[in-house]
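A.B. asks: Quick one: sequence and predicted model below, then my questions.
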Amino acid sequence: MDFDNSTPIYLQIITLLKKDIATGKLSPGEKLPSTRELAIEYGINPNTSGRIYKEMERDEITFTKRGLGTFVTESQTKIDHIRDDMAKDLINNFINGMIELGYTKDMLIAIIKKESEAK
């Protein structure tokens, strides 16, 4: 996996896992790979895998059953919140990028309408 040097690897993997949860690729209550398996899958240190799961559990995205492993949250409300937050981040990045290019609010709306009608 190619990582972006401007963001810590563990945050990039958390984002990937959150996206998999938000899109349904990972189902509510689904068991996640062990920290060792996650480390192998992404080519990272097992300590980094542990940090990933620790951060996700702190944010209530996952939960751990002692002796069984780490699982995706079963809360659909939490999953919807993750999805909404990711959507807001995408929109804000788009808007900020377009403003940097000199587009106004009206120009943005016109472009969005035009592109969405083409789909």
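C.D. replies: Good, I have the coordinates.
A.B. asks: Going by C-alpha atoms from here, please, whenever you check contacts or count neighbours.
C.D. replies: Will do.
A.B. asks: residues making contact with the lengthiest helix in the chain?
C.D. replies: Longest helix in the chain, counting residues (DSSP state H): helix 76-100. Counting by C-alpha atoms under 8 Å, 6 or more residues apart in numbering, helix 76-100 makes contact with 18-19, 21-23, 28, 60-61, 73, 108, all of which sit outside it.
A.B. asks: what does stretch 21-35 give?
C.D. replies: 20, 46, 49-50, 53, 69-76, 79-80, 82-83.
A.B. asks: so how far is Glu55 from Ile40?
C.D. replies: Taking C-alpha to C-alpha, to the nearest Å as the measure, Ile40 falls 19 Å from Glu55.
A.B. asks: neighbour-wise, which of these two wins?
C.D. replies: When Ile40 and Glu55 are compared for neighbours, Glu55 comes out ahead with 16 against 13, by other C-alpha atoms under 10 Å.
A.B. asks: what about burial for the contacts of stretch 21-35, which qualify?
C.D. replies: Neighbour counting with 16 or more other C-alpha atoms under 10 Å marks 46, 49-50, 53, 70-74, 79, 82-83 as buried within those.
A.B. asks: Looking at this protein, which residue reaches furthest from the middle?
C.D. replies: Seen from the C-alpha centroid of the chain, the residue lying at the greatest distance (C-alpha atoms, centre = their mean) is Asp106, 30.0 Å away.
A.B. asks: next, the one to line up against it:
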Amino acid sequence: MIFIDYKDTRPIYEQITEKLKILILSGALESESKLPSVRQLAMELSLNPNTVQRAYAELERAGFIYTVKGRGNFVCESHALLEEKRQELKKKCQELLREAKEVGIDRGELMRYMEEIEDDRD
């Protein structure tokens, strides 16, 4: 489910947060599904429970999960999250396009950059 990259310069809690966000937004973790307990995930990943708790707190603050006292952590309704993230991404794209035009980069060149970046990630 989650793998930690110890060569990554980002803090471990950020890696956990990022990977859980991807799982939630992709639908791999369905709405209302229960997440592993803090202790359980910490044991699976051989981490301090405080690290997992920090990741869960970040996810809750961002609206990806919610906590029920005594029952655990659950995935929020993802449709609203997904739409919100799409709107945020659209705004970022608009800003990127505006900045590119300011420095003389046209749409075609910007798309080539995106394709290069995508190819580098594969």
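C.D. replies: In hand now; what should we look at? Nothing here was measured: the structure is a model prediction, and the numbers come from that model.
A.B. asks: Would you map the strands across the first structure?
C.D. replies: Ranges of strands in the first structure, per DSSP state E, are 62-65, 69-72.
A.B. asks: Using JSON lines, lay out these together with distance to Asn96 of the first structure.
C.D. replies: Formatted as JSON lines, the entries for the strands of the first structure read as follows, by distance: least, C-alpha to C-alpha, whole Å:
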{"stretch": "strand 62-65", "distance to Asn96 of the first structure": "31"}
{"stretch": "strand 69-72", "distance to Asn96 of the first structure": "32"}
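A.B. asks: Out of those strands, flag the one nearest Lys113 of the first structure.
C.D. replies: With C-alpha to C-alpha as the measure, strand 69-72 is the member of the strands of the first structure nearest Lys113 of the first structure (36.2 Å).
A.B. asks: quick one: the closest one aligns where in the second structure?
C.D. replies: Using TM-score structural alignment, strand 69-72 of the first structure corresponds to residues 72-75 of the second structure.
A.B. asks: Show me what Asp59 of the first structure lines up with in the second structure.
C.D. replies: Under the alignment by TM-score structural alignment, Asp59 of the first structure pairs with Ala62 in the second structure.
A.B. asks: now the helices: where do they sit in the second structure?
C.D. replies: Secondary structure of the second structure (DSSP H): helices at 12-26, 38-45, 49-61, 78-102, 107-121.
A.B. asks: Those: which one's closest to Tyr6 of the second structure?
C.D. replies: Of the helices of the second structure, the one closest to Tyr6 of the second structure (C-alpha to C-alpha) turns out to be helix 12-26, at 7.9 Å.
A.B. asks: List the buried residues in the longest helix of the first structure.
C.D. replies: For helix 76-100 of the first structure, burial by neighbour count (16+ other C-alpha under 10 Å) applies to 79, 82-83, 86, 95.
A.B. asks: how about TSV for those residues, with distance to Asn5 of the first structure added?
C.D. replies: As requested, those are arranged in TSV below (distance: C-alpha to C-alpha, whole Å):
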residue	distance to Asn5 of the first structure
Ile79	28
Ile82	24
Arg83	25
Met86	21
Ile95	24
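A.B. asks: just curious, which of these is nearest to Leu11 of the first structure?
C.D. replies: After measuring the buried residues of helix 76-100 of the first structure against Leu11 of the first structure - C-alpha to C-alpha - the closest member comes out as Met86, at 13.5 Å.
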